[in-house]
Structure formats: structure tokens, C-alpha cells
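Student: Turn this into a model:
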Amino acid sequence: MRQSFSNRQITPSLFDRLTDREPRVKTDLPSTAWEQIKDFKDAVARDLTNLLNVRRSEHDIPEEFEETNRSIAAYGIHDFTASPVDAEQMRRFIEQSVRKFEPRLSRVVVHLAETAPHRLDFRISAFLHVEYHSEPVLFDASLPIHSRRFQVIEGR
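Tutor: From the prediction side, this is the model:
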């Protein structure tokens, strides 16, 4: 018999299992299904922020090195500060990186959003896969020009 969503515990990522947000608390109280999904989405947003803030070499890895292209050597996005790139190219690079390095998301599409002065905004739409459950999600990625560091939050 299959357990209902509310009776099951979501297995967090390895990183989340190895870290403890409240180390002084000896045992964690069981979370509700809603809290677990919220924590899972927050973890994906955190990991997307990390992915988009890692800069990789501007030189592409040759296609014949398939394993290397799927490895940590290809993790991150191109360093846009070193070369002129337009917003559409950046959107494509972001979409490719998220598709390649975020296995909890599928059907990833990145859109250039309405942008404020001195900032680039992107909307990431995808399907979030949580063990036995899948649902559409939105994440908003913002890149202030002065800091050159992405901030990703769950979209609304």
C-alpha cells in the first residue's frame, strides 16, 4: 500500500543531511509535508545560487570529452565579465547549466524577465521532482551589475 504524501518523509540532499541548521537541538521535530517541500525548494534555490555564482573557464571543453563535460570541471556558468555577452546568450548559458547540474529539476526553461536598471533578472520555470512527487516551480534569479553575484529565490 502506498503511503500518502503527508505520511512520508522527504530525503534531503546529501549536503543538507550533513549540515545541521540548529546544532544545539538534539533531535528534530517531525516536519509537516508542507514544511518539507518548502525546505526542499529552499535547498534547490540555494544550490541554484551556488551554481550560478561559480565561474568556469571561458574556453569550452571539447565535445568529444563527454564525461568531462558532465563533471565538476564544467560546473558553473561562463565568466561574463571577461567578454561581451548579451542577455540572450546569458539566458542560454544559465538554462544549459541548470539542465545539466540540477537533477531535481526537469523541463527547465529560463526567461529574461523585466529588468530594473543596473540589474538582470531571469525567471527559471521547471518541474521539481521530490522522490515520489512532481510539481511545477518558479525561481527568480537576479544579477545586480555592481555585485556580479546571483541571488535566487522561489518565484511567485
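
Student: For the rest of this, base every contact and every neighbour count on C-alpha atoms.
Tutor: Fine.

Student: How about the residue nearest the centre of the chain: what's its closest non-neighbour residue?
Tutor: Closest to where the C-alpha atoms of the chain average out (CA atoms, centre = their mean) is Leu48, at 2.4 Å. What sits nearest to Leu48 in space, not counting adjacent residues and going by CA to CA, 6 or more residues apart in numbering, is Val152, at 6.7 Å.

Student: I'd like the distance between that neighbour and Arg46.
Tutor: 7 Å (CA to CA, to the nearest Å).

Student: When the two are compared, which one has more neighbours?
Tutor: Each of Val152 and Arg46 has its neighbours counted (other CA atoms under 10 Å); Val152 has more, 24 against 15.

Student: pretty sure that one contacts Pro144?
Tutor: No - Val152 lies out of contact with Pro144 (CA atoms under 8 Å); the separation is 11.8 Å.

Student: please give me the structure for this one as well, since I'd like to look at both together:
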Amino acid sequence: MARLQPESTVTLSVLDRLIDTEPKTQVEGALTRSQSVRALRASVRRDLEWLLNSRRIAEEPDDKLVDLNKSVYIFGLPDFTTFSKSSTKDRARLLRILQTAVKQFEPRMANVRVVPVETDEFSVHTLRFRIEGLLLMDPAPEHISFDTVLQLTSGEYVVKGEQDA
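Tutor: Predicted coordinates:
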């Protein structure tokens, strides 16, 4: 007869383990697997939003400095103030840059894709897309997607997870 394994939790990042979400509580109980998975998804969503709302230095590093191109020196996105929503070339460039940034700076996700989302509502001030991929965790990765909106007037990105979409 097969023995049932106790439900294992997902290990959160060091930052998430250090953040005290309930400062008034002296001792916090252990998380269940579903709670830890929810917390992991929420932290990935939060970190994606931080990444997308960070602007990198304007000057590209010299191509000879290969390691610099893989470092936090280029964390964030370039400034898109001259971006035109009506330009298919600009939209394709934006999606390519977003996908590259997520692949490089979000190691908890694999097979990352950024796809445009067409909606019935028309707005000249927003651009919608979805960030999809596999959330890497044991015992098996899970599919994850985030509906994301770029506010063109402010340049702010809002990332929504599956539970708050």
C-alpha cells in the first residue's frame, strides 16, 4: 500500500520570508501548500510589476562587456515615452523587450511569452497584454499568466494575477 506523503509547501524567496505581513502577530503559523503557492504567485506578480515599472539606464553597455549585459545594470525597461500605440513596429518591439526582461530577471518563470490582448473596449491610453509561462516549483511547475496593462499617459504598468484579474 502506498504511503501518503505529507503535503509539502513551496519555499518562498528570502525577501518574502523576511517580510512580516502580520507585524502584530508574534508567532505565525506554518503555511499550507495552497497558501504557499498563492504567496509565491503573489510575490511573482509583485516582482513583475516592480520590474516593469523600473526604468533602466539610458545608455546601453558596450557589447564587449558581456557580463554587464546579464547584470542588474540593465534591470528594468527602457523609457517608452516616444512609443506609439498605433505603430505595429513599436508594439512588437515593446512585447519583445518585455519578454526579454521577464526571461532575464524573473528566474521563477520558464517558457515566458508576452502576447497582446485584444479587447472590445477601445482606449488610446492603454495597451493590454498577457505574460504567460511556467511557475517553477516542486513537485511540478504550474502554468501562470498575468493580465497586464500599460497606461500610456503615465508609463505605469499594472500587473494582475489570475485571482485578481
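
Student: so who does the residue nearest to the centre of structure 1 touch?
Tutor: 98, 102, 152 (CA atoms under 8 Å, 6 or more residues apart in numbering).

Student: which element is the aligned residue in structure 2 for the first one on?
Tutor: Using TM-score structural alignment to pair residues, one finds that Val98 of structure 1 aligns to Val102 in structure 2. Taking DSSP states H and E as the definition, one finds Val102 of structure 2 inside helix 88-105.

Student: now Ser43 of structure 2
Tutor: Ser43 of structure 2 belongs to helix 33-52, assigned by DSSP H and E.

Student: after superposition, how close is that helix to structure 1?
Tutor: Helix 33-52 of structure 2 differs from its equivalent in structure 1 by a mean of 0.5 Å after superposition (mean CA distance after the TM-score superposition for structure 1).

Student: now swap in stretch 92-104 of structure 2 and tell me
Tutor: Its matched residues in structure 1 lie on average 0.5 Å from stretch 92-104 of structure 2 after superposition (mean CA distance after the TM-score superposition for structure 1).

Student: buried sites along that stretch?
Tutor: Residues of stretch 92-104 of structure 2 classed as buried by neighbour count (16 or more other CA atoms under 10 Å): 94-95, 97-99, 101-103.

Student: How far away from the center of its chain is it?
Tutor: 11 Å (CA atoms, centre = their mean, to the nearest Å).

Student: Stretch 145-155 of structure 2 now?
Tutor: Worked out by CA atoms, centre = their mean, stretch 145-155 of structure 2 lies 12 Å from the chain centre.

Student: Report the aligned residue range of structure 1 for that stretch.
Tutor: Using TM-score structural alignment, stretch 145-155 of structure 2 pairs with 138-148 in structure 1.

Student: Report the buried residues of that stretch.
Tutor: 138-143.

Student: what does stretch 19-39 of structure 2 give?
Tutor: 36-37, 39.

Student: Out of the buried residues of stretch 92-104 of structure 2, which is nearest to Asp16 of structure 2?
Tutor: Asp16 of structure 2 has its nearest neighbour among those in Val102, at 19.0 Å by CA to CA.
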